[in-house]
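generate a structure from the sequence data that follows.
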Amino acid sequence: MGTTSPATSRSASELTASSADLQPASLRYSLVQRCRSLYHGLWLRLSERVRWSRRPYHETPVGHFSDLAPWQTTRIEALRARYDAGFESRYGHHTALANYAYLDVLDQAWNATARPIPEGGRVTDVGCANFWYALTLHKFFRPAILTGVDVEGFRLYPTGYSRYDAAAGYITDLPQTSFVVADYSMLEEQADVITAWFPFVTPAPVLAWRLPLTLFSPERFFLRIARNLAGSGTFFMVNQGLEEADLAADYCRRAGLRSQGQWVHPQPLRPRPHPPVASWWRI
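Here you go, the predicted model:
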């Protein structure tokens, strides 16, 4: 689905914490950043007012992969057999491979640390974009209820379909699954498992994903996770590299979350500039 290709997970809200954070935006961000933020904010408000939607969008399945390295093919075959996953029969090449990559992270991270998979509960994924990996979460966690949350739901793609249309297509036929357009930092929804793939912990990716900086609030975001996580629940997070993981971990600790371990992927199924770093947290 080239024009609605997968996006990394993300979250959004408003900074609150340190003395630096409390400075006026004119001191925190450059003129270029502020101009970009205003521009993105304008388009976000416009899309939310129009709320354009046609019908669920479904990708043309790639059928089979080509041009993969032998080790990638072998790994995909193992994941397909273990989880009864056939993403290539549902999605285009890019989305199918990305789903296997996410499933690979989940599978290797949990097995490498000998953790029991928390199956059958309420799972919430935050910053889900158009929820292109909803099926991966179903295959791994087998949730009773799955909810994907993203602050932006009606971005219009060149195809004429919106992000909402794409999400509707991705969750078609998935039981007890929903896509919610909301600022997660203001959403009250208890969950046994909360997942976040590459959440924003620095402002640059916010602008890269065409969102205004007014939606950047890692402190409020992680505080909401701590409040929404069930007493015996698990927060599973994936970050891009150790430096970003350290920043995210600091926000987690300040929100009252307790680390349950960390794992660095030795060889991602899809090459990335920084290795995925998985971590587990509890309240």
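
from here on, just use CA atoms for contacts and neighbour counts.
OK.

hey, where'd the strands end up in the stretch 101-250 of the chain?
Under the criterion DSSP state E, counting those that start in this stretch, strands of the stretch 101-250 of the chain are mapped to 122-126, 145-150, 177-181, 191-197, 229-240.

out of the ones you listed, deepest packed?
Highest mean neighbour count of the strands of the stretch 101-250 of the chain: strand 122-126, a mean of 27 (counted as mean count of other C-alpha atoms under 10 Å).

would you mind getting the angle between it and strand 229-240?
Relative orientation of strand 122-126 versus strand 229-240 (axes from the mean of the first three to the mean of the last three C-alpha atoms, to 10 degrees): 40 degrees.

next, the second sequence, to be compared with the first:
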Amino acid sequence: MSRRENFLRHLLFDVRNRLDYPLRQLFRWRRAGFRISPRPEVDPFAPLPAEERPRAVALAGRLVRDYHLEEFAAQTTPVNYRENLFYLHLLESALEASQISLPEEIRAADIGPSHWFYVQALAALLRWWRTPHPRQIDLQGYEIDAYRVYADLHSRYDHAIGHIRDLPGVTYIPRGFSAQPLAFHLIFMLFPFVFSQDHLEWGLPGSLFQPRALLQAAWQSLQPGGLLIIVNQGEEEHAAQRALLEAEGIPIRAAFRHDPLLFRYSLDRFVLTACRDG
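Have a look, this model is predicted:
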């Protein structure tokens, strides 16, 4: 695609999004009845190569036990089960690599969680990481495009509530994140838009593409000693995200590519963490 064709494509996306996005915010589509169907009695790791399966099953079993996810495991689909355990392992690895401790009561924000398909893993991590007794958590998910409608005629909001179920201390907030100085112990940014093309293709107006401002808002919202965890997909996005952190003078605590054993995506997942000085 030529530079001119690419420009016109982006322009058309932006024009469409400037019409569609305000309409979604105006109508705020919600429809009751979305629920996750229990997983059938099949091996969720059957698609894996035979040589990888024992290690994946052992890791999954350890995560379910350590984070008390037995009920969730019995009530979800094989794909959602594996994806949640993948992100639980990824985020557990991020905390361990960052060498921090968590307080007994924790306040956390997740910026841009989409339909929050991984919320069970995230809540379990906050509640049970390195503690024999469950923490009290206040987990807030901020989604700027919560009323996007999926093929099943349920909105992103509907799907998120279906994934949350009855998790205590978890709130889905249908608006973009703004700075809340010194408010959070932990802030998660899973797949923030680093490139404008991705932002436009996901249905957002170009005027809302402000990756540096969003990063600044997240950093300002951490308490002293608080941790920012960012997950990107692919090496190019990871490198661009790292450059943003460095440009803002945000010190990187840990950086790694996560092992895709539990769930394999077309692009590898990369992690960056940054700890605000205490």
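
follow-up on the earlier one: among the strands of the stretch 101-250 of the first structure, which is nearest residue 93 of the first structure?
Proximity to residue 93 of the first structure (C-alpha to C-alpha) singles out strand 191-197 among those, at 20.5 Å.

that older thread, as TSV, the strands of the stretch 101-250 of the first structure with distance to residue 252 of the first structure would be great.
As requested, these are exported to TSV (distance: least, C-alpha to C-alpha, whole Å):
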stretch	distance to residue 252 of the first structure
strand 122-126	15
strand 145-150	19
strand 177-181	23
strand 191-197	12
strand 229-240	10
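
residue 194 of the second structure pairs with which position in the first structure?
Counting by TM-score structural alignment, residue 194 of the second structure corresponds to residue 201 in the first structure.

before we move on, what about residue 161 of the second structure?
Per TM-score structural alignment, residue 161 of the second structure is aligned with residue 168.

how about residue 28 of the second structure?
By TM-score structural alignment, residue 28 of the second structure lines up with residue 51.

what about that match, distance to residue 58 of the first structure?
Separation of residue 51 of the first structure from residue 58 of the first structure (C-alpha to C-alpha, to the nearest Å): 19 Å.

kindly report the same for residue 87 of the first structure.
Separation of residue 87 of the first structure from residue 58 of the first structure (C-alpha to C-alpha) stands at 13 Å.

those two: who's more crowded?
Neighbour totals were compared for residue 87 of the first structure and residue 58, and residue 87 leads with 23 against 17 (other C-alpha atoms under 10 Å).

contacts only, for the counterpart of residue 136 of the first structure in the second structure.
In the second structure, residue 136 of the first structure lines up with residue 121, judged by TM-score structural alignment. Counting by C-alpha atoms under 8 Å, 6 or more residues apart in numbering, residue 121 of the second structure makes contact with 84, 85, 87, 88.

can you rerun that using 10 Å?
Residues counted as contacts of residue 121 of the second structure (C-alpha atoms under 10 Å, 6 or more residues apart in numbering) are 63-64, 67, 69, 72, 81, 83-89, 91-92, 127.

aligned to residue 62 of the first structure, what sits in the second structure?
Per TM-score structural alignment, the equivalent position to residue 62 of the first structure in the second structure is residue 39.

also residue 274 of the first structure?
Taking TM-score structural alignment, residue 274 of the first structure has residue 267 as its aligned residue in the second structure.

how many residues are close by the closest residue to its match other than its chain neighbours?
The shortest distance from residue 267 of the second structure to any non-neighbouring residue, by C-alpha to C-alpha, 6 or more residues apart in numbering, is to residue 234 (5.0 Å). Applying other C-alpha under 10 Å, we find 15 residues neighbouring residue 234 of the second structure.
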